[in-house]
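Colleague: My questions concern the predicted model and sequence given below.
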Amino acid sequence: MTALGFLYPGHSAEDDYPRIEVLMGGSVRLHVIHTDIGEDAHRVDALLEMGSPARLGAGVEELRHSGAEAVVWACTSGSFVYGWDGAHDQVRALAQAAGLPASSTSFAFAHAVKEIGASRVAVAATYPDDVAGRFSDFLKASGTEVVQEKASGIITAAEVGTWGRDEVLELARSGDHPDAEAVLLPDTALHTAAYLTELEEELGKPVLTANQVTVWEGLRLAGRRVREPALGTLFLQKPQVVS
């Protein structure tokens, strides 16, 4: 059985991971290790501290005992806030500390956009304007065109974690754009795993969400493919044969 490790900041929507694990039929074990977020704020200084080496490193020892084959820093804003080069430095340091292949949710979005063959996307973010703008800049650095960016102005992950189906669907609808080939919903504090099929049916196009792409990225690092329609277009590619 493939085992994957996720360093998840605080407690908001971590229950998306056991839900995704069940949807994948129990063939992959998802180990979620919580990191201390410090101040819960979608503010640049707080996000830089949230993703600091000291905070990520604190979860690595527990990760080593999980049997994980790869690790993903399960935080979008706490990775893209460092910029394209800084986010690379962040995951390199994590890989060295853990002794495992490593990535982050921001790179998961960049890789997932390419996986589904999209080049133009719309961003529907929970964040304030300046933070949402940094995510769009990160995507542009990856070669993706952002045709529209919507920022909801939510300051804390705790508030985002209270959003349910209606708020998530409205966020996606309001952030969509006719020229977008896919809609991206960053923020691992947002519950989305239960709504992926409905989101794509509502918008008529692929929808990529933070916890969804984070799990997919872990699988990618471990050399696994899982086909599961309930997890959206991203999980509809032909699975890799595992001997």
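Modeller: Arrived safely, thanks for sending. Numbering: from 1, shown residues only.
Colleague: Only C-alpha atoms from now on, for both contacts and neighbour counts.
Modeller: Noted.
Colleague: my guess is residue 176 meets residue 147, correct?
Modeller: No. Using Cα atoms under 8 Å, residue 176 is not in contact with residue 147; the gap is 9.3 Å.
Colleague: list residues touching both of those two?
Modeller: Common neighbours of residue 176 and residue 147 are listed as residue 122 (criterion: Cα atoms under 8 Å, 6 or more residues apart in numbering).
Colleague: In terms of neighbours, single out the busier of the two.
Modeller: residue 176 (25 against 17; other Cα atoms under 10 Å).
Colleague: so how far is residue 135 from the more buried one?
Modeller: Per Cα to Cα, to the nearest Å, residue 176 is found 16 Å from residue 135.
Colleague: putting a second one here so we can go through both:
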Amino acid sequence: MTALGFLYPGHSAEDDYPRIEQLLGSDVRLTVVHTDTAEDAHGVDALLETGSAPGLAAGVEELRLSGAEAVVWACASGSFVRGVRGAHEQVRGLARAAGLPASSTSFAFAHAAREIGAGRVAIGATCPDDVAALFAEFLKETGTQVAAVRGSAAVTGAEAAGWDYGRVLALAREADHPDADAVLLPDTALHTASHLTALEKDLAKPVLTAAQVTVWEALRLTDRRVNAPDLGTLFTREPIVQA
């Protein structure tokens, strides 16, 4: 049994995690601990507060008691708004507090894009354009080129959590670009676990979503590889061997 821990901000699309656990069809247990959010908003100031060190440390003890072997901060925007250096400091602090390997959804996207050989990507974000642009900069700093960025008008995570498949697909299509090797949907408040194969079929290319890459990143931290076709290309493709 591999036990994985996730710190998740507030309440929105956390039901994607038991769904992913079921789709993995393996001896993997996912434990989600909720962190407090002072304000459920996609503004930079609110996102900086969401990912503060005290807020993350508060949920660590529960994950340790669950037997988690690795922990991931399951929030992209609450990480990438700090830039690569700040996001590294955030993860290092989380690892120290937990005494476990740690990462975040932002780094999960960078690692997952590299895993599937996506050197250039398109971003479809539920957050406003200015916040989405910060994610594009984050990816560029980590070595992934960005062909297009599409922001949206979702003001809160709760609003994004209510989007149905048609709206998620519309965002992905609007974001897509002919030069993009993959489309990224970086919001852990968005329900996507049940839609991955449909999204990839409709777009005819790999799609990376927040909950999907977050779980994959936790598995990577524990050196586990699970083949799960229902979770998209990321969970079926052979790893890219770096020269």
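Modeller: Looks like it came in fine. If you're wondering where the values come from, they're calculated on a predicted model, not measured in any experiment.
Colleague: TM between them?
Modeller: A TM-score of 0.97 describes the superposed chains when it is computed by TM-score structural alignment, normalised by the length of structure 1; 239 aligned residues with a Cα RMSD of 0.9 Å.
Colleague: quick one: the helices in structure 2?
Modeller: With DSSP state H as the criterion, structure 2 has helices at 16-24, 44-50, 53-57, 60-65, 77-80, 83-98, 105-115, 129-141, 157-161, 165-175, 196-203, 210-221.
Colleague: Buried by neighbour count: which residues of the second one qualify?
Modeller: If I follow you right, that is helix 44-50 of structure 2. Within helix 44-50 of structure 2, the residues that qualify as buried are 44, 47, 49, 50, counting by 16 or more other Cα atoms under 10 Å.
Colleague: Considering those residues, which is situated nearest to residue 36 of structure 2?
Modeller: Comparing the buried residues of helix 44-50 of structure 2 against residue 36 of structure 2 with Cα to Cα places residue 50 closest, at 7.5 Å.
Colleague: so what's that closest one closest to, chain neighbours aside?
Modeller: Excluding the flanking residues, the one nearest residue 50 of structure 2 by Cα to Cα, 6 or more residues apart in numbering is residue 37, at 5.4 Å.
Colleague: which residues touch the residue nearest the centre of structure 2?
Modeller: With distances taken as Cα atoms, centre = their mean, residue 210 lies nearest the centre of structure 2, 2.9 Å away. The neighbourhood of residue 210 of structure 2, defined by Cα under 8 Å, 6+ apart, consists of 74, 75, 76, 105, 109, 185, 186, 187, 188, 190.
Colleague: now residue 21 of structure 1
Modeller: Contacts of residue 21 of structure 1 (Cα under 8 Å, 6+ apart): 27, 28, 29, 30.
Colleague: so which of those persist in structure 2?
Modeller: By both residues aligned by TM-score structural alignment, their matches' Cα atoms under 8 Å, those still in contact after alignment to structure 2 are 28, 29, 30.
Colleague: which one of the buried residues of helix 44-50 of structure 2 sits closest to residue 113 of structure 2?
Modeller: Looking across the buried residues of helix 44-50 of structure 2 and measuring by Cα to Cα, the closest to residue 113 of structure 2 is residue 47, at 23.5 Å.
Colleague: isn't the closest one right up against residue 76?
Modeller: No. Between residue 47 of structure 2 and residue 76 there is no contact, the gap being 9.6 Å when judged by Cα under 8 Å.
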